[in-house]
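> Using only what follows, build the 3D model:
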Amino acid sequence: MTDPADSAPADPATPATLRLRILCTTDLHAHVWPHDYQTDRPTKGRGLAALATLITAARAEAGQDRTLLVDCGDILQGTALGDWAALQSTARINTTDDPAAPGPVHPMIRAMNHLRYDAAALGNHDLNYGLDPMTAAFAGADFPVLCANLVADLGATPPEDTPIVPPWCILDRQVPDTQGCAQPLRIGLIGTAPPQSAVWDAAVLRGRVAARDAAQAVRAHLPALRAAGCDLVIALSHAGIGSARPAPMEEDTSLAVARIDGIDVVLAGHSHRRLPGPDFHGTPGVDAAAGRLAGKPAAMAGAFGSDLGVLDLALAARPGGGWRLAAADVSLRPVKDTAADPAVLDLTAPAHRATRGQMGRIVGHSRTRLHSVFALTGRAPALALLAEAQAAHARRLVTGTALDGLPLLSAAAPFKHGGPTGPDGFVDIPAGQLRHRHMVELSPFPNQLCVLAVTGADLRAWLERAASAYCTVPRGARDATLIDPAAAAYTFDEIHGLTYTLDLSRPPLHDAQTGRALTAAQPPASGALAEDGAGWTGMDGTDEPQADRSPRAGRVTALYHAGRAIADTDKFAVATNSYRASGGGGYGMIPKGTPRIHSREPLLDLLLRHVAGAGEIAADGPAPHRFAPLGATALLRTAPQVTLDDHGDPDRKLAPLGLDGDGYGVFRLFL
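Got it, this is the predicted structure:
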């Protein structure tokens, strides 16, 4: 925002105003260096080191005393460097009684301290490693980390909760006005995170973290910020946009927070999207072009350090003293080909070198190419290996328990399948030596293994949620879009040990992004059918669907185990990750009270041990799912290097169509 008064002589008759520039980042996910540790290749367009160059330039434009730098959460986890730092922290914590005792500063925190961040919000992934590693990492921060709704214990009201980090903070600044005089400005910041965080990581947080609704917590704490004389209150909302009136304990609440009287600015994150920009065009309550939520200035700066949010605020004097927000310009500055800041690289170089060394360690050998480039359409050897490793450990885990003797299944999802990571974001590991970094590609999150007892009805509901990743393909359609762009790949579970058919001509039963039920066919949380028994298409003993008996029929039309059609009352054990077992990814249909057993080790460690003990990997079985014949074709985008000779599936008919404008390889799938 250009202010003529900044360059023109001051006019004593003109009321002074303040200019404040807010710089925001979000969802950095331990990306410091522009380097992909999973493929061991340099990358462009991401990382805090490159963002640092943009931050320095943006500060110079506005002036240090007119600039605020904040982050909206998910700082510590997301790359092998974050995992390496957590491992060092855990080793130190195991030798001391005080996780907050001084120790080596986390490389992300070291870089953020260097850049002089003013505050940050707690993100759900900052808790992935447990409360003690999080506390140890943030103990090294020169800035406050905030969260008002994730707490140690719930009190009678939010202000009476026992915090794990401060709910809010106040920054007192002296800011030059347009007359050149320094003016006191009091800025309040309050942080929130998805309340589901306490559930998603229950395996390491159970009994230590409780949650409140984010908007409720903001409303309760806001009077204290205003009573303290804050001129400006900024919400650091680690949440997606959501709806104006969300249900209690909703995951995405940034729009709801913006509607609270007394909140001036909302900085959002979590969903890895961009505001301003086309991602939210047409969303009620959002001005996607101007960067507004409920009419208030707002930004969401992508993920992995892809963008710097820049908000230029004009504040006018209040008649009784103090300042109020009068105008704002909001923009994003993409990193793209920005050169990394050498100082940030130097500060974090030891951690970078140690991480690369760990990732390069040879852990096994594979006779087959391990890839997920066709994970949503056919066989994916990478997922077959993950499912195999989960099942192998689950058999040992359930021995002697109530789950012993149940048919054992294994659910796996492609954590890398394009999306925000672009056409390079696919698992594609050539046959030969397997390194530690390859296993991180298959299991990139610090989840634990969990084995659940489920019914046949639960399995059907589980698979219906997974099938919402597909667009509806009418019979006879030509080159329909196959994958819903709102669907995150990690929400597509395939369950090994089953065989099932998906009819994509039927509409999905769940929203592709959130997993919310779209029709009355959504079964109760217990997994039982409705009393009238309706809702699912019956089977006639063949592997093709019968004619629909209900307009609410789902996409799963044939569901078999060991050659036998599965009844709703059949019982199984399913090996999955702790995030999915807690309902993460929109899987609220998984019964919360079902018997379950958790491993104590991270799933990655189990995978590494399985590969090391296998001698040689040969994971190349068929996909558990197939598609009902529709006489149609659909288009699939995948990695640019994919060929049918190297990656093809003999059970699917595919035809290559070349590259699209975004660099993806495009294939025609015959349904």
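> CA atoms for contacts and neighbours, from now on please.
Noted.
> And the helices in the stretch 451-600 of the chain?
Using DSSP state H, counting those that start in this stretch, the helices of the stretch 451-600 of the chain run over 456-467, 578-581.
> which stretch among those helices comes nearest residue 316?
Closest to residue 316 of the helices of the stretch 451-600 of the chain, according to Cα to Cα: helix 578-581, at 46.8 Å.
> I have a second one here; can you model it like the first so I can compare?
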Amino acid sequence: MGPSVEFTCEMMVTSDIHGHIQPVEYRTREERHAGLSKIATLIKEARKKSPELLLVDNGDLLQGTPFAYYAATAGKHRLNPAIATLNEMRYDAAVLGNHEFNYGWELLAKAVGDSSFPWLSAGIVNRETKEPVFGKPYIVKTLGPNIKVVILGVTTHYIPNWENPKHIKGLEFQDALETVKQWAAYIRKEEQPDLLVVSYHGGFERDLSSGEPAEKMTGENQAYAMCMEAEGIDVLITGHQHRFIAGEVNGVTVIQPGCNGQAVGRISVAFQKTPSGWMIARKQAELLRIDGAVASDPAILSLTGEAEEATQTWLDQTIGHIRGDMTIADPLLCRIADHPFIAFMNRVQMDAAGVDISNAALLNNESEGFRGEVTMRDILANFMYPNTLTVLRLRGEDIRAALEQTAAYFQVDLNGALGVNPAYLEPKLQHYNYDMWEGIEYELNAAKPIGQRVTRLTRNGLPLRGNEWFDVVMNNYRAAGGGDYEMYQGKQIVREVQIDMAELVAAYLQKHGVVEAVCNHNWQVVLKK
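Okay, here's the model as predicted:
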């Protein structure tokens, strides 16, 4: 017989919702088994059994769908529908994710100000005062028979490696692991909680069972180290990697509920009364997947219906036309030889930046490219991130180093066929870290060792000299070194184009009316033993 349980704390968590409120696939308008409107149904059901249910969002709420894009642009002066939804669902707290900063400080500050719940992030501080920018980084909840629960929020400190510097001006991002250690010790001493929960917008850097490194140890993800090194944590909520995790590491209950509202995490902590106070008898984490049996909550559909209708109308605008075919039949084939859609992306970037060398990435494997009539829906389906453009001044040797980095995307499988390096698939899909260039000619031989794959590199038919300078346009994420492109860090910024890529594509199509689907076959990937 186990100890008698006198109270059970129930908590539900979301993470990486990325603007998925209504259950809509915005490319096709078909229903998806995902989104906060469906999660709200499960939350309401859970509250019937547990009225004191705690509800936390773990970040990356405000960006990710055309719905979110519309709310942040054309609808930016209204109450953000994502905030309205969390208010309606009575969230207890939300944690800042890295994508919360994508649309700039003004939009983020309005979202925080309009929230009926606190936003938490212990390690984001004012550069001058060192005080937490978003106020007290934890909340205290007293449940049932005087059980004290503290929830501490923290965000990956890797944000400056990706974000537009203007969006995070005056902010300092302190090491998340050290921040958790310090605050956990402080909370244990000052608050003396019965349950300490850390909600961390970051993921696991190591395999949960073996402890072996699962990725390059950059500090972007530190959840495993938190479980092993930060004393006093009972539950660790994670995110950022879009993984489905429910389990335990070193006695710490851990959970990560995927992305886009495909699942909600549930954590149950049972307490028993002892002479020295309340003690944890057992903990359990599980994932509740959204499927066809889960209906949307009518209140959330009604609350966001007007914004959804406005978004759909806006998405159906015809922006321009393509003569020929820019569609992507196979994303791998698109990445092994010059393709009209990638050539178009680079052409738009070069036109906007006024330079003649560019690199661009196919952002995910669901991108379908363009053909015929192009609507705003088509544009945002392919350009889902609000990236702006940066022109860097690079030497030829920097370009070669960047091509070697991008060539690491490939591996040769056991059958001798070209495939994708698993490091770009696990623990998180990173197809967006493979770049394709215009304005130079090159060949990558994937059969050679990583770091030795650039077998041809010319410009206008002449060898690219290592000490020669070139101005190159790329998205701001890459220009900051995102994706382990360390050769770009610290390089001179020649200019910035502070208009996001979706708007630039729309403007280019509107300006030209009809765009030809062409490419000049300036690069290829080969397999030569």
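> looking at the helices of the stretch 451-600 of the first structure, which is closest to residue 341 of the first structure?
Distance to residue 341 of the first structure, taken as Cα to Cα, is lowest for helix 578-581 among these, at 35.4 Å.
> on that earlier part again, so for residue 113 of the first structure, which of the helices of the stretch 451-600 of the first structure sits nearest?
Residue 113 of the first structure sits nearest to helix 578-581 of all these, at 31.0 Å, using Cα to Cα.
> okay, and that closest one goes to which residues in the second structure?
Under the alignment (TM-score structural alignment), helix 578-581 of the first structure falls on residues 476-479 in the second structure.
> Give the residue farthest from the middle of the second structure.
The C-alpha centroid of the second structure is most remote from residue 275, which lies 46.0 Å away (Cα atoms, centre = their mean).
> got the contact list for residue 193 of the first structure?
Counting by Cα atoms under 8 Å, 6 or more residues apart in numbering, residue 193 of the first structure touches 121-124, 147, 149-150, 214, 237-239.
> er, residue 123 of the first structure actually
72-75, 192-194, 238, 270.
> Please name the nearest non-neighbouring residue to the equivalent of it over in the second structure.
Under the alignment (TM-score structural alignment), residue 123 of the first structure pairs with residue 97 in the second structure. Spatial nearest neighbour of residue 97 of the second structure, excluding adjacent residues (Cα to Cα, 6 or more residues apart in numbering): residue 59 at 4.0 Å.
> same thing with residue 24 of the second structure?
Sequence neighbours aside, residue 31 is the residue nearest to residue 24 of the second structure in space, at 4.8 Å (criterion: Cα to Cα, 6+ apart).
> Which residue in the first structure aligns with the one you found?
Using TM-score structural alignment, the equivalent of residue 31 of the second structure in the first structure is residue 43.
> Wait, its match touches residue 31, no?
No - Residue 43 of the first structure is not in contact with residue 31 according to Cα atoms under 8 Å; the separation is 10.7 Å.
> who's more crowded, those two?
Counting neighbours by other Cα atoms under 10 Å for residue 43 of the first structure and for residue 31 shows that residue 31 has the greater number, 27 against 14.
> Tell me the residue in the second structure aligned with the more buried one.
When the second structure is aligned by TM-score structural alignment, the residue opposite residue 31 of the first structure is residue 20.
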